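Trainee: would you be able to build a 3D model of this:
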Amino acid sequence: MHRVVEEISLKAWPAFETINHYGWLMRFANGYTKRANSVTVFDRVGLDIEEKITYCESQYRARKQKPIFRLLSFTNPKMLDDELAARGYEIIEPSLVMGLILSERSLNSTYYINQETLNDWLVAYHSLKALGEQQSTIHRMILAGIKSEILFVSFKQDEEIVACGIGVLESGYLGIFDLVTSPMQRRRGYATAIIQGLLQWGIDKGAYFSYIQVVKANIPACKLYEKLGYESMYEYWYRVGCISGNQQ
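Mentor: Next comes the predicted model:
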């Protein structure tokens, strides 16, 4: 199931360009989010590891982007991880993918969430995240490029949006993305309301599994997801190089 979730999650968050180099999947989206701008290796690293790394580096640097590799724990990536470390790549953002088996039941949420259009949702999200104009433009392009069924939701307090999130449904798998709460409104149950609303939507649409990605250092978020029934499935982390190529 790990690989299925991983492949579906990449489809749920599309890049603008993808190159498959002997099973090494390079994704490009003008630098917005590491998830859409990194190399993922699903299978064994295989032969010619140095050549493959060098080729990937050339593709990112040709686009004036830092080469980034996303390593998945279930692929036993030690050889690749060690080689990247030897080249001076820094490890950042160790993260978890957490999963939840869904059932046909009401989640009994006491809150009411609002469905939003893409435009209205983006205004709220970008305000809560304080994104710059360039980031906002690329973010819009990524969301507009999602082919799966998608739901944009928000939670309002005194007619003001204080939390929002996205549900992406693909082949019975519901991914939850871009979950954010106003810094002044945290610990009031709004994120829980957003997730429960998205889960209920997913269940109503026939979803049987939900997944969510979270940085391991974000302890409050990890605890919230665990409280809602999510369990850790596998880990991933990034190795980030530099644009210039002067790492070694």
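Trainee: going by C-alpha atoms from here, please, whenever you check contacts or count neighbours.
Mentor: Fine.
Trainee: this structure: helices as residue ranges?
Mentor: 2-12, 49-62, 78-86, 118-129, 133-144, 190-204, 219-227 (DSSP state H).
Trainee: winner for burial among these?
Mentor: Sort those by mean neighbour count, taking mean count of other C-alpha atoms under 10 Å, and helix 190-204 sits at the top with a mean of 22.
Trainee: so that helix versus helix 219-227, what angle?
Mentor: 40 degrees (axes from the mean of the first three to the mean of the last three C-alpha atoms, to 10 degrees).
Trainee: contacts for helix 190-204 next, please.
Mentor: Applying C-alpha atoms under 8 Å, 6 or more residues apart in numbering, the contact partners of helix 190-204 are 102-107, 109-113, 151, 153-155, 162-167, 169, 174, 176, 179-181, 208, 210, 224, 228.
Trainee: just to revisit the earlier point, turn the helices of the chain into JSON lines, including distance to residue 72.
Mentor: JSON lines is the format used below for the helices of the chain (distance: least, C-alpha to C-alpha, whole Å):
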{"stretch": "helix 2-12", "distance to residue 72": "9"}
{"stretch": "helix 49-62", "distance to residue 72": "16"}
{"stretch": "helix 78-86", "distance to residue 72": "10"}
{"stretch": "helix 118-129", "distance to residue 72": "27"}
{"stretch": "helix 133-144", "distance to residue 72": "23"}
{"stretch": "helix 190-204", "distance to residue 72": "25"}
{"stretch": "helix 219-227", "distance to residue 72": "19"}
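Trainee: another for comparison:
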Amino acid sequence: MSGLDARDIGHRVVVRHRIPGGLTDLIGVLQSGDPQVLTVRHADSMVHQIATADVTAAKTIPELPLRPVDVDQLFLTTALGRPAVETSYVGHWLLRASSGWTGRGNSLLPAGDPGMPVQDALEQAQAFYDERSLPAQALVRLGSPEDQEIRACGWVDARPGQSDVLVMHTTLDHVNAIPQYDVQLTDHPSGTWYAAAFEGPAPVVAPQVLEGAPKAAFASITLDGEVVAVGRGAMTGHWLGVDAIRVCSGYRRRGLGTAIVQGLARWAGPHGGRRTYLEVLLENAAAVTTYTRLGYREAYRYRYLTSR
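Mentor: Model prediction:
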């Protein structure tokens, strides 16, 4: 593969190759390769196929340094990666409802201009959730103006006994190494995937939420004849969102969660992925340590506020 092999798929490479009139260098992400052709995706998303017979040199290049993230953009991206069953708007503020399953799927996302005084927007949100017999909650980025404004209207911490949620990010270059285990990827989850993802029966709305993204992949690892680890990835622009990671009891602390993240990262690269995010409770020290070792860093923290 002209100096490159399967371990380099998903990583940035430079390929020097012949073109009419001379030589040129192409820098991009290696999507695939065989003895005849290298497929490289340039940063402008154009995919180039280069005959290996024309390649004079090819090698991987260092990972890009982790640039500061646009937290306002990422705040919205996380909502698009896992859409709720039902949505509505108050100005730019997003109201989400999913029959009560998960905080993200049943909370106000205050991003942008609500188009009216904050108190009036919150009253509309209260009415939206009252109609659905759900508690009115808002997912607020800690330290943001919206956090301060909503608290000033009397909303309080909905989960005082729970730690902050960290939203962590990194580039795919940091996490797309070849997994230690064989990670199977499908467009739609099977019954065995759901059985591994939940301790008991899956909530009725779970398929609508988990399978609702336009472009998603469902990862699993099978050991001893059973699916013992699962995870989900969803593409929003160049962002890969990773969630629903669960490793069955008895198989933990063996690197299965890491392998799931790596498998999803390698899936995302050929789909235009460049960066990735995930969410984890700050109190989950083991998971935070694992993700930090993979190269993830904190982008922001959030909590849920409630009107009651």
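Trainee: got a TM-score for the two of them?
Mentor: Overlay of the two chains. TM-score (TM-score structural alignment, normalised by the length of structure 1): 0.86; 237 aligned residues with a C-alpha RMSD of 2.4 Å.
Trainee: thinking again about what came up before, and of the helices of structure 1, who's closest to residue 96 of structure 1?
Mentor: helix 219-227 (8.7 Å; C-alpha to C-alpha).
Trainee: have a look at how far, on average, that closest one is from structure 2.
Mentor: Following superposition, helix 219-227 of structure 1 is found to deviate from structure 2 by 0.6 Å on average (mean C-alpha distance after the TM-score superposition for structure 1).
Trainee: for that helix, grab the matching residue range in structure 2.
Mentor: Alignment of helix 219-227 of structure 1 against structure 2: residues 285-293, by TM-score structural alignment.
Trainee: how far off centre is the matching stretch?
Mentor: Stretch 285-293 of structure 2 sits 16 Å away from the centroid of its parent chain (C-alpha atoms, centre = their mean, to the nearest Å).
Trainee: same question for stretch 122-137 of structure 2.
Mentor: Worked out by C-alpha atoms, centre = their mean, stretch 122-137 of structure 2 lies 28 Å from the chain centre.
Trainee: what's the matching range in structure 1 for it?
Mentor: Aligning stretch 122-137 of structure 2 against structure 1 (TM-score structural alignment) gives residues 53-68.
Trainee: count of neighbours near the nearest residue to residue 29 of structure 2 once chain neighbours are set aside?
Mentor: Spatially, and ignoring its direct neighbours in sequence, residue 29 of structure 2 is nearest to residue 12 (4.3 Å; C-alpha to C-alpha, 6 or more residues apart in numbering). By other C-alpha atoms under 10 Å, the residues close to residue 12 of structure 2 number 24.
Trainee: same check, this time on residue 296 of structure 2
Mentor: Neighbour count of residue 296 of structure 2, defined by other C-alpha under 10 Å: 23.
Trainee: list the contacts of it.
Mentor: 168, 169, 170, 277.
Trainee: tell me the residue in structure 1 aligned with residue 261 of structure 2.
Mentor: Aligned by TM-score structural alignment, residue 261 of structure 2 pairs with residue 195 of structure 1.
Trainee: before we move on, what about residue 224 of structure 2?
Mentor: Aligned by TM-score structural alignment, residue 224 of structure 2 pairs with residue 158 of structure 1.
Trainee: distance of its match relative to residue 111 of structure 1?
Mentor: 14 Å (C-alpha to C-alpha, to the nearest Å).
Trainee: one more: residue 17 of structure 1?
Mentor: Per C-alpha to C-alpha, residue 17 of structure 1 is found 39 Å from residue 111 of structure 1.
Trainee: do residue 69 of structure 1 as well
Mentor: 39 Å.
Trainee: neighbour count winner among the two?
Mentor: Neighbours were counted for residue 69 of structure 1 and for residue 111 using other C-alpha under 10 Å; residue 69 has more, 29 against 14.
Trainee: tell me how far that one lies from residue 209 of structure 1.
Mentor: 27 Å.
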